[in-house]
Each structure stands twice: as structure tokens, then as C-alpha cells.
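Colleague: Predicted model and sequence below, questions to follow.
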Amino acid sequence: MYEALSAIIENLTVFGPIIILFYLVNLAERSRTPEHPREGKEFALVLYMLMALGFAIVFLLGLIAHFQGGQLAHTLQGIYSERIVNHFASQHASIGMSLWIPSLVGMLVFIPSLRRFLAGKVLPIDPAHRVHTMALSFSMVVWVQLFVTVAIGLGLINDATAPNVAASYTFASIWSQNILFALLAFIGTGWLTRRNGKEVLERLGVRPLTLKQVLAGIGIGAALTLFPALMTWVETLFGPIVDQNVNDLTTKMLGPLFDSIPGVLTLGLAAALGEELIFRGALLPRFGIVYTSVLFALIHTNYGLSLSTLMIFFVALALAFARLRVNTTLSMVIHATYNITLGLLYMLAG
């Protein structure tokens, strides 16, 4: 019980402020109308400044690590292991850049002319829309997380990561995280501020499926498992092509879920609920197929930048096309089937 409560509190601590932020920026956007386009501008600017302040702090920390990390490494001695200290001393420039470069981009997004350029050339956003602006800036957090993971290295992260031996912690962590993802998708698209529940579901693309569409989704999800199956077959012929640290980290993070049917179902159903609502439901119509799929692939940081990341990107493309061709409910069915099938195969093999 304690482990489950701890996991829920951890996720609330991370996602709670984000949900509140997007609730507030939706309030600021609600005030803006074609007749009064500047209404609520002051409130929006305060929220922009708070977001920019967070990036500014990370930006400064990145500059310090980049240019002074070698000199500061000795201060970590006695606090961290010698391996960690030596790695930071040798990789401080990469770690620093992984912090300050995406943080700088996150701040630059608040420049209207840059958003207008992106809206015309790259992304289907409304450059004046305050929620779109905040979401685009916040997407840089994913890049910070990914670049820091790569700079530190999966090997070091794997060694420093303790296995999740408590099944209750893993179950609670996965479910609470994805429920909060779903809540963020609802709040981010205007629930309780700009849209009612029916309008939000329509915006997220959550609509009923026919039996034929459900069966097609199950078939597509099962077929997508050919990607990892092909990788496994290639490894039997030519040796490992995936960093072993990727497999080890995945096992440490999700291991207890592979030991039971409820765990395998959690892998599929929780991800179908949270990840599909936030990525295919909320973000895809505003960020487009490519950028949304890239973010989806990169948020799986336990893969770092590896062949597995590329595989997830292609799966994300398939889910995106399902959302655009039919609706988000179909992408949920595909995602759930994909994860559950992989989980069952892993459980049977282990």
C-alpha cells in the first residue's frame, strides 16, 4: 500500500503543476475573441514568463555545466560515486548543451514572429493561440529529457537504476501516470474552461467504433509487433543490434508487469488511455504527424537514441494515420493490442 501511494504522489508532484498551468492558459485563451484579440493578454504574459523563467534556470545551469563543469566536478566527489564524477568531468559539455540548447528554444518560442514562421512552414498551429504557444514551448522539456539521457549514457543510468521489485508500485505508477496524461489531454484541450465534455471528446477524436473497425485495430496492433519480432530474428543471425542497457532498463522499470495477466493488460490499457489521448488526441492536430510522432518516440527515454527509438517512431506514425483516417479510439485499440501482444510474448518467453 505504501509503495502504491508513493508512486501516485510522485506522479501528482510531476503532473499536477503542468495540469494547473494548462488550465490557467486555457482561461487566458478563453478571454480572447475575434472582436477582442488582446483580451487576457496580461494573464497570458504572466504564464509565459513563468514558463520562460523555468527554462531560464535550466539554461543557466546548462551554461555552467558546459563551461565550468570540469572545474566543478571535484565538488561532486564524496557525494556521488567515482564513476559518476569522472563521467561528468568528461561529458560536462554534452550534458550542459543538452540543458541549455532546448531551453533556449523553449524561450524563443514565445517570440510571435518565430511562431508565425513555424505555423507557415512546419506546424499546423495557430501562432496567436495561447494554448498552442504554451504546448509548443513545453514540448522542449521532452528534448531536455532525451538529450540529458543520451549525454549521461544508458549504461550509467542502468547501473544507477534500482529494479522496481514492488508490483504495487509499478502498477500504481503506470496507471496514475496515464490517468494524469488523460486528464492533461482533457484540460489542455479546454475542458472546464473553453469546451464542455462532449466538445472535448470531439476535439480529442474519441468516438465510437464499429465492430469491423475494432477488429481491424486488433489486427493492425498485432501486425505491428512484427517490428520487434524482426529485430529479434536479426539478432539471432547477426548478434545484438539493440543496446543491452535498453532491455535492462525496460526490465527494471516494468519488470513486475510482465509476470501476470493483469500486468500485461496494464501495459496495454493504461498506455492506450493516457498516451493516445495526449499524443494522438490532443497534440496531433496541432503539431502534425511528424513532430507528434517524434515526441512520442523520444518520451520513451529508457530507449535513449537507439534502433528501438526508431521502431517506436514508426509505430507512432501508424497510430497517427489511424487517428487521422478514423479516430483516436481506433489508435487506442491498436496501441493496446500492440502492447498487450508484446507483453504476452515477453511473459511466455520468460
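Modeller: Nice, thanks for sending it over.
Colleague: CA only for contacts and neighbour counts going forward, please
Modeller: OK.
Colleague: for the protein, which helix is longest?
Modeller: Taking DSSP state H as the criterion, the chain has its longest helix at helix 41-72.
Colleague: Name the residues of that one that come out as buried.
Modeller: For helix 41-72, the neighbour count (16 or more other C-alpha atoms under 10 Å) marks 43-44, 47-48, 51-52, 55-56, 58-66, 69-70, 72 as buried.
Colleague: helices or strands up against that helix?
Modeller: With contacts taken as 3 or more C-alpha pairs under 8 Å, 6 or more residues apart in numbering; DSSP states H and E, helix 41-72 sits against helix 2-30, helix 82-108.
Colleague: Below is structure B, check it against A:
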Amino acid sequence: MNDYTEIIFLIASFALLILFAYLANKVDYTVQVKGTNGWNSVSHVIQALYACMYLLVILIALLAKVKNIYTIAVILASILGLSLLIPAVRKGLAKMIPINPNSHVHTFALLTSVFIPTTLFQSLIMPTSLAEVQQENITLVSTLSSIWAQNILCAVLAVMGVGYLTRRNWQQTRERLGLYRLTFKQFLGAIAVAVLFVLLQWGLTIVFTQLGLSEEQEVLKVNEALMAPLFNSAIGIISIGLAAALGEELVFRGALQPRFGIILTSILFALTHANYGLSIGTIVVLVLGFGMGYFRKRYSTTYTMVIHAAYNILVGTLDYFFP
């Protein structure tokens, strides 16, 4: 897949998700505010499409020539996704997390949150090899374009997902996402937390290494080859921080955490970072997700955006000077 095709596919995929988010909010608005059911059929179509996608993923996993742990994960995750279409399952889940089982928006959020890591696991049935990566022409421009496009689209999805243009105006959307102005003291506090997170990552890595639990060398080499253009330039390192702070924080800490809670949101956060397979790095991301979830609850999403940006930039800078 060339650079332009990848970007086009990324935009098309997110555009569909953003459309679904808008329509789900429109349905809830007409039911809850206007008291009409005229848009209910739209939500049923969306849910039917998700059912078809989950069934297709299961079929692809069953027919795949390569069978590994991710094949099982894909099938189980798809079954979980399908079960969320059942109202009784959502009612049971509503006893554990603050969702409305009858909300079309919450149903869409659940279906999408399970579907994204499911498709990620699907790609890991036949993971990318180092030889394949080395054959690709990976440039700084293409990598920057991809990371910024993905995170800007994530930000738009988060904004539309919480009801902007349907159920909420911009001020209400900002409040729902937890976007508040920081004081200078809070800003410095967030930077200090980022430094502590870097030290925590370093400490966890040492502990896992001492226990004989280390990253798979193939995974490390593939990741380094793909990310090399970013980590070898100042603009790349800054982009890793700012782009992730924008897109990932708005989706996970901003949109999802108030409904899914810290634990479930952190698990989803970790799974979406398992691009090249579950590893020790996944556990580190999970721990950091718990930490940022705590600070989102105590302060705001803006606070965690500063933490996330500073953390990524610090890690990228250290890797640049101390490879």
C-alpha cells in the first residue's frame, strides 16, 4: 500500500465512523428531546452493518492460513462485539459502567471500541516482518502525514461522538470532553507528572528485564524501522507528542472515560497500542493509561494532553540522544 492509498483509506475509514457517530447522536436527540422515533431505523442499519463486519472478521480469521493466539483473540473479540447488539447484555454492562443501555450513542461507542482492537488483532494473524518493512520507502513526510491525519481524525470523531452539532453546542462539547484552561501551576504539574511517567517506564522496563521478560527482538526491530523517520528529527519527535495528545486523549480520556471508566478505557488504550503484538510494552502503556485516567478524573483532559505530549517528547528526545 503506497503513501497516498494509505492516507485515503485512513480518511475514508474515519469519515465513515464520524458519519455513524453523527447519526447515532441524531437518533438519540430525536428520541430523547423531540420524543419521536423517526431516526430509529438509521441506528438499526448501523448496528446491522457492525454485525456484518464482525461476522466477516470471524470468517476471515477462520479461513486464514496462519493460526496463532491472535486468531483466537479475533474470534473471541468479534463474538463479544456481536453480543453488544443484544439489549440484555448492555443492561448487564450498565450495572458496571455508567452507560445507558438504550442509548444509540453508547451502543455505537461500545461496538466501535471493540471493533478497532479486533481489526488490529486481525492484522497480527500475519504480522509485518522486518524484511517487508525494509522494502518500503518510509519517509518523514509520509510518516508525519499518517500520524497527523490519524490523530486529527480521532479528534473529530471524539468531538462528533459526544454530540457536537446534534445534542451539544461547542461550549457543552468542551465541557463534556473535559477541555478546560490550565493555570501555569497546573501546566508545570503536568510536566512534572510526565517526567515521573518516564521514570516509571524506565523502572518497569528494568524490572521486566530482570525477570527475564523483555520485548521480542523482531517486534522491536519492526517498530524501530517504522518509527525511525520520526525519532530521527526534531519535528518528528514533537509531532509524536502533540498529535497523540490531540487525538488519543480526546478519544480515550475525553470521550470514553466518563462512560467506560478508568479501567476499561485504559485496557482499550493499551490494546490500540499493540500494533505489533501484545508485549511488555503493552503492560507499560496500560499502567500509564491508569495514571492518565486518574489525572483526567482529578483535573481535566487538557491536563492529560500536556502529560501525554510531554511524555512522548521526553521519550523521543532520550531515544535520540541515548539510542
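Modeller: Yep, it's here. Remember, predicted model here, so these are calculated numbers, not experimental data.
Colleague: For the two chains, what TM-score is obtained?
Modeller: TM-score of the superposed chains, computed with TM-score structural alignment, normalised by the length of structure 2, equals 0.91; 321 aligned residues with a C-alpha RMSD of 2.4 Å.
Colleague: so residue 26 of structure 2 touches residue 167, yeah?
Modeller: Yes - if you go by C-alpha atoms under 8 Å, residue 26 of structure 2 and residue 167 touch, sitting 7.5 Å apart.
Colleague: Tell me which of the helices and strands packed on helix 41-72 of structure 1 lies nearest to residue 223 of structure 1.
Modeller: Ranking these by proximity to residue 223 of structure 1 (C-alpha to C-alpha) places helix 2-30 first, at 32.5 Å.
Colleague: buried ones in that closest one?
Modeller: 3-4, 7-9, 11-12, 15, 18-19, 21-30.
Colleague: same thing with stretch 67-79 of structure 2?
Modeller: In stretch 67-79 of structure 2, counting by 16+ other C-alpha under 10 Å, buried: 70, 71, 72, 73, 74, 75, 77, 78.
Colleague: Who are the contact partners of the residue nearest to the spatial centre of structure 1?
Modeller: Closest residue to the average C-alpha location of structure 1: residue 299 at 3.6 Å, with C-alpha atoms, centre = their mean. By C-alpha atoms under 8 Å, 6 or more residues apart in numbering, the contact set of residue 299 of structure 1 is 142, 145, 146.
Colleague: Identify the residue spatially nearest to the second one, adjacent ones excluded.
Modeller: What it means is residue 145 of structure 1. Distances taken as C-alpha to C-alpha, 6 or more residues apart in numbering place residue 301 nearest to residue 145 of structure 1, at 7.3 Å, with adjacent residues excluded.
Colleague: The one you found reaches residue 143, doesn't it?
Modeller: No - counting by C-alpha under 8 Å, residue 301 of structure 1 stays clear of residue 143, with 10.0 Å between them.
Colleague: And residue 177 of structure 1? What does it align with in structure 2?
Modeller: Residue pairing (TM-score structural alignment): residue 177 of structure 1 is matched to residue 150 of structure 2.
Colleague: Show me what the helix or strand hosting its match packs onto, helices and strands only.
Modeller: Under the criterion of DSSP states H and E, residue 150 of structure 2 resides in helix 140-161. Helices and strands touching helix 140-161 of structure 2, by 3+ C-alpha pairs under 8 Å, 6+ apart, are helix 3-32, helix 217-231, helix 234-249.
Colleague: hang on, the earlier thing: so the match of residue 177 of structure 1 touches residue 10, yeah?
Modeller: Yes - the criterion here is C-alpha under 8 Å, and residue 150 of structure 2 meets it with residue 10 at 7.0 Å.
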